[in-house]
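Novice: structure of the sequence below:
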Amino acid sequence: MRKESSFKYLGANITSNRNLKNEVKAQTTKASLISGYLRDVFWRNKYMSTRSKVRIYKTCVRPVMTYAIETRAENTVTKRLLRTTEMRALRSIAGYTLLDRKRNEEIRDICDIQDVVRWARKRRRAWRDHVDRMSDDRLAKIAKEEKPNTSRPPGRPPTRWYESWSSSSQQQLENH
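Specialist: Reported below is the predicted structural model:
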């Protein structure tokens, strides 16, 4: 068994085996900490509008949670981590707890904010379009268009980056 090598780059933990779950877990933990620090100062402040609180969330919490999301493939575990962390913050902003039995969609409507996974998918598509406009000698374009020439390890293959922005379920939702 090979030893996993890792290092921190710009706050993100880069590993040799590209463990997405651990990477997203670390980012959501940092975002939860920041949201927790803001809870007493902003989220529970009755004199601030929900709109102002959401703007603070979008500038202070969401960027930590979604750092480098444009270049990362999503799977069900990472989507669940992102959605759970976002909803924990939005419930606090809206002044509801899980015991209030408010649906996530209702809270998103109150806060007037898009689901973080859909928002990330739009960012990923914008990044793809940006890379497509690059010249053919740029490293990002080469990495996007090349296919690995090695055999894949046994087991279920990991989700590829290009598969995460062309979800068939998402396309069905957008067509309706």
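Novice: C-alpha only now, for contacts and for neighbours.
Specialist: Noted.
Novice: center of the protein - which residue?
Specialist: The centre of the chain sits closest to residue 66, judged by C-alpha atoms, centre = their mean, with a distance of 4.2 Å.
Novice: any idea how far that one lies from residue 10?
Specialist: 13 Å (C-alpha to C-alpha, to the nearest Å).
Novice: can you check residue 86 too?
Specialist: Distance from residue 86 to residue 10, by C-alpha to C-alpha: 22 Å.
Novice: more neighbours, the two?
Specialist: residue 86 (23 against 7; other C-alpha atoms under 10 Å).
Novice: is it true that residue 132 touches residue 141?
Specialist: Yes. If you go by C-alpha atoms under 8 Å, residue 132 and residue 141 touch, sitting 6.8 Å apart.
Novice: looking at these two, which is more packed in?
Specialist: Neighbour tally, residue 132 and residue 141, criterion other C-alpha under 10 Å: the higher count belongs to residue 141, 17 against 14.
Novice: for the strand or helix carrying the more buried one, name the packing helices and strands.
Specialist: Using DSSP states H and E, residue 141 falls within helix 139-145. The helices and strands touching helix 139-145, judged by 3 or more C-alpha pairs under 8 Å, 6 or more residues apart in numbering; DSSP states H and E, are helix 116-133.
Novice: before we go on, could you also do this sequence so I can check it against the first one:
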Amino acid sequence: MAESLEGLSTMLNDLNSVSQRIGLKMNMDKTKIMFNVHVTPMPVVVGSTKLEVVDEYVYLGQIVRLGKSNFDREVNRRIQLGWAAFGKLRHIFSSDIPQNLKTKLYNQCVLPVMTYGTETWSFTAGRMRKLKVAQRAMERAMLGVSLRDKLRNEDIRSRTRITDIAQRISKLKWQWAGHIAQRTDNRWGRKVLEWQPRTGRRSVGRPPTRWSDDLVRHAGSRWMQVAQDRALWHSLGEAYVQQWTCEGL
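Specialist: Below is the predicted model:
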């Protein structure tokens, strides 16, 4: 990250030079450039390679975009990845093996794909509902039933006994929030949470949902101070998880 093209070009070329000196090589095909609205896009050359300029890319398993919310697209992407993982195991899910084995396989192989890194997402009821709908569809496919069978969601869940995706996501986020708030090592996690963006006029319309909005609604604006009491944070977390789990049922 740099505040100017000159600084960015210098950093990348220094990295490339030092890497080659110790026998490493940058992968220029995987090295991309993104600009925000404060920079006029211009070519960036490392060695003899002109780096590609992109609007978004997948980094550490998640879509990264500048100046725009990427969570709606990331939710859709995770649903696609979840179905891909489910499809690879469909022959097992549709077999006659005991349901408890199918449940264990789903929880270990499909659910982690759909929930990886979700503790860093800003969640709305709509985004969570999309994931829950996808999970319900997978459960019906696992049982060999369709919407025309008009089975209640509770009945389906009582048969599959898989972990509710909203429960898993909200639990991961609450635990991560407490972990970050309780840190005293001055690492980046807490600094990023407390970071205030540049001043200026915000865009027209409803402000985007922030990562901490649902935490503030549940634990108050001083939630980071509340999190210092581990017992209290744990008890609040149970209600927080239950709220997200029951949403939209």
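Novice: excluding its backbone neighbours, what's nearest residue 96 of the first structure?
Specialist: Spatial nearest neighbour of residue 96 of the first structure, excluding adjacent residues (C-alpha to C-alpha, 6 or more residues apart in numbering): residue 102 at 7.5 Å.
Novice: the second structure: which residue goes with that neighbour?
Specialist: Counting by TM-score structural alignment, residue 102 of the first structure lines up with residue 151 in the second structure.
Novice: try residue 154 of the first structure
Specialist: Residue 154 of the first structure maps onto residue 204 in the second structure, by TM-score structural alignment.
Novice: do you know how far that match is from residue 190 of the second structure?
Specialist: From residue 204 of the second structure to residue 190 of the second structure the distance is 29 Å (C-alpha to C-alpha).
Novice: same check on residue 114 of the second structure?
Specialist: To residue 190 of the second structure, residue 114 of the second structure is 25 Å away according to C-alpha to C-alpha.
Novice: ranges for the strands of the second structure?
Specialist: Using DSSP state E, the strands of the second structure run over 32-33, 45-46, 49-50, 52-53, 56-59, 62-65.
Novice: reformat these as JSON lines; add mean neighbour count.
Specialist: Putting the strands of the second structure into JSON lines (neighbours: other C-alpha atoms under 10 Å) gives the following:
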{"stretch": "strand 32-33", "mean neighbour count": "16"}
{"stretch": "strand 45-46", "mean neighbour count": "16"}
{"stretch": "strand 49-50", "mean neighbour count": "12"}
{"stretch": "strand 52-53", "mean neighbour count": "15"}
{"stretch": "strand 56-59", "mean neighbour count": "12"}
{"stretch": "strand 62-65", "mean neighbour count": "17"}
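Novice: closest one to residue 199 of the second structure among those strands?
Specialist: For residue 199 of the second structure, the closest of these is strand 62-65, at 20.1 Å, according to C-alpha to C-alpha.
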